[in-house]
Every structure is written in structure tokens, then in C-alpha cells.
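[1] here you go, sequence then predicted model.
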Amino acid sequence: MNVHPCAVPRQEWGLPFLAEPKRVAPLRRTVRLHLTRWGLPALVDAAELCVTELVTNVITHVGVRTPTWIAVSMNVTHVRVEVSDPDAATRPKPLRPSSTQENGRGLSLVAAVADRWGVSPNDHGKTTWCELATGFAAPEARLGDPRDMRAEALLTLYGSRPLPAPRASRLSRATAEETAIGLIADLLRWLSAHDGDPDYALELAQVRFEAEAGAAG
């Protein structure tokens, strides 16, 4: 596969649903829509097949109407399809090519079209996932820049769990404002280094801030 530079930033989409046969077709259509919008029409057929088989696996082995979560993301080099369900005990596996059983053939198809696949436990059950190569080259890493490292550490901390609220701020208003501005600058620099759009991010952040401020007021 030829590798090309990618101008599209990381993308992701997710949706909770009840695992039922009638949900498969709408999920396929939604995945097709997102991949086309992300500039990856060549991966639509393989991604739709993976969605079909991973969701069908939940229906067959965990149960109809199981609360399930699907997530599709693109991190430049790969598209990742994840289907999560609450049954950690059932670990799907593909059948051998010579097997005459019907169950398990779907995962054999997933293994055939995907670059890699696997099953990962999580706090609420398990996630069955697969990855498809996009053909895009990864952006050059900017390692060693302390500003990027600070932003990366903050993003990791922010996404892990909410922090307890302090009883009183240790920062003066001027110091807090200067720190906040530096933080925003580091985050925008990190976003740009990872093929994001800082102007677009600022615009969305402003819209979200104004919406939340309006709701609170």
C-alpha cells in the first residue's frame, strides 16, 4: 500500500445501542458516512464488514438487546473499530479455516480484512476491536519539547478522572490568568503538532463555553 501524507486530524465517533439485528444496517450506514467524510471511502467496505461481524458476535454470544457501545476512530495511520459489551467472560475467537461450525466465521472475516484485531477487558466488560490501515503517513513526532510534554500530561490527567475541588485557590487572580493562558497555548501547540486545527478548536471551545455559561446563568 502506498503511504501518503495526511492533512486530516484525528477523528472519532461513538454511539450506545442495544444489540439487535435491525441495528446493524443503520450502524453500517453511519460508519460509511463518517469514513467518507474523513476522506477514506476505500475503507468503507472493510469497515462495514467489521461492524457487521463485531455487532453480530455480541448478538449471538452475549444476547439480543445487550447494551453495547460502538466507537470508530481514525488516528491518521489506522481506522479503529471498537464494539464494547458487558460480558467480560465470553472471549470471542475466530475458527480455523477447516472448521465446519457456523459460529466464529465472522471473526475469521474480520481477521482477514483487518491489519490487526483483539479483545481487551475494560471496567464494564470487554471491547472487541480491529484496525484498518489508512495508507496515510504519521506526522513527524516532536519529541523532547517540554511544552508538548506538559500538554500531553495534562490531557492524560484530564481524561482519567475528575479531580477533587480545592478548598481555596492558591493562585492570585493575575497568576491564575497567566497560568491559564500558558496552558491554552501549550494545548493549541500540542493540537497543531498532532495535525489538529487550533483555530477550529478555539472556535468550538468558545461556543461550548458560551453555551455552558448560558445554561448556568
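    Done, it's in. Residues are numbered from 1 along each chain as shown.
[2] when you work out contacts or count neighbours from here on, use the C-alpha atoms and nothing else.
    OK.
[3] where exactly do the strands run in this protein?
    Along the chain, counting by DSSP state E, strands occupy 4-5, 11-19, 66-74, 78-85, 116-122, 125-133, 136-137.
[4] second structure follows, compare the two:
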Amino acid sequence: MPLSGSNRLHSALDAPLTLWGLPALIDAAQLCLTELVTNVITHVGVKTPTWVAVSLKGAHLRIEVRDPDASTLPKPLRAPPTEENGRGLSLVAAVADRWGVSPYDHGKTTWCELTTGFAEPAARVGDPRDMRAEALLTLYGSRPLTAPRTSRLSRATAEEAAIGVIADLLHWLSAHDGDPDYALDLAQVRFEAEAGAAG
């Protein structure tokens, strides 16, 4: 999301963290987000286009701040006790479980991760297919599905969202002159082949 104003920045975290059952992380997440954005403003420029992404990644809450300047990579400074500035990344390092910078062709993403206390999903952790499906179902449903799925209710919610996605995709195929039955058969064959190869 594009940014403007620190109050909007803080309130942007309240809803998803509350929805995800992580209200205890709001203060720490707001501190980290504020420091990462302040770092862009201070070292890249006040009017620099900046984007924020907040997501659940396994057992961690991940906060990403992206800007278009790949030449200025953030690093913690050792600020003297009398200095008001220069402690932002040190604060992030102290509060977050881990943090880093990922440069790319047209900028960089500075990120940090906070421990949620959720159990790491046991099956296929890091599998790109699972990660894509989690992202799609989270966007599609009313709540994120990367939270612990240990209860029958949370598993049922995830299954219901997945069935809804599949049904809507079949409707979309039908509306665009596709053959839903053929697509479903091919998807089943592909799933069984991939499951057999993995197993």
C-alpha cells in the first residue's frame, strides 16, 4: 500500500493484526514499521515513493518496506547517547526476531519478522505451491489462513475457502468458453502426479 501520514501507517497495522489474532504484536509492529519508513525518509528522501506489505510467513509476522533506491542500503549505526537520531535499525534489530535488506533491479525491500507464537506449518514448509495457495486464499477469504490450523473450525474454514475458489474458477472458465470438467480432470491428474513425485 502507498503511504501517507504516521497515523494512517499505524492504523494500517491494527486491522490485520487484530484479524490474525495478534493484538499483542501491534506495538512492536508499529515501532518496526515506523523505524523502517523513517529510515527511507531520512536516507533516501521525504517524497520517496514507499510501499508497505504486512503478511504472515510461517510462524512470523513479516513487515516489508519497499523503496526505489537500491544504492542506499540501510545498516545499523552506533549513535552516541546524546544523539537523538541513528538508533532506528538498532531498535528494529532489538524488537524483531530477524531483519534484512533485499536489493533488486529497481530498488530494495527492507524487512523484519516478529515471532507470532504460531506453530510452523508442518507440511511442505516453503513449498511455492503452498505459499501461492495461502496468499490466494487469504486474499479470497475473510481471514488469513496462515494462522494455526489445529482446530476443526480453522481447517473447515480453510477448506471452505479453497472450495469457493475452485468453484469460482470453474464458473470463470465456463463464462470464457472453457470446459470446467476438462480443466478439473487435468487439475486432478496434475495434482496426483505432483503428489506421487513428492511422496
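    Yep, it's here. Note that the coordinates shown come from a computational prediction; the quantities given were computed from them, not determined experimentally.
[5] one step back: any chance of JSON lines for the strands of the first structure, columns mean neighbour count and distance to residue 27 of the first structure?
    Written out in JSON lines, the entries for the strands of the first structure read as follows (neighbours: other Cα atoms under 10 Å; distance: least, Cα to Cα, whole Å):
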{"stretch": "strand 4-5", "mean neighbour count": "12", "distance to residue 27 of the first structure": "29"}
{"stretch": "strand 11-19", "mean neighbour count": "15", "distance to residue 27 of the first structure": "9"}
{"stretch": "strand 66-74", "mean neighbour count": "19", "distance to residue 27 of the first structure": "9"}
{"stretch": "strand 78-85", "mean neighbour count": "23", "distance to residue 27 of the first structure": "11"}
{"stretch": "strand 116-122", "mean neighbour count": "15", "distance to residue 27 of the first structure": "19"}
{"stretch": "strand 125-133", "mean neighbour count": "21", "distance to residue 27 of the first structure": "15"}
{"stretch": "strand 136-137", "mean neighbour count": "16", "distance to residue 27 of the first structure": "25"}
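[6] so who does whatever residue of the second structure lines up with residue 114 of the first structure touch?
    When the structures are aligned by TM-score structural alignment, the residue of the second structure matched to residue 114 of the first structure is residue 96. For residue 96 of the second structure, the contacting residues are 28, 32, 112, 113, 114, 115, by Cα atoms under 8 Å, 6 or more residues apart in numbering.
[7] check those residues and tell me the two furthest apart.
    Greatest spatial distance in the contacts of residue 96 of the second structure: 32 and 115, 13.0 Å, computed using Cα to Cα.
[8] secondary structure class for residue 186 of the second structure?
    Following DSSP: H, G, I helix; E, B strand; the rest coil, we place residue 186 of the second structure in the helix state.
[9] which residue lines up with it in the first structure?
    Checking with TM-score structural alignment, residue 186 of the second structure has no match.
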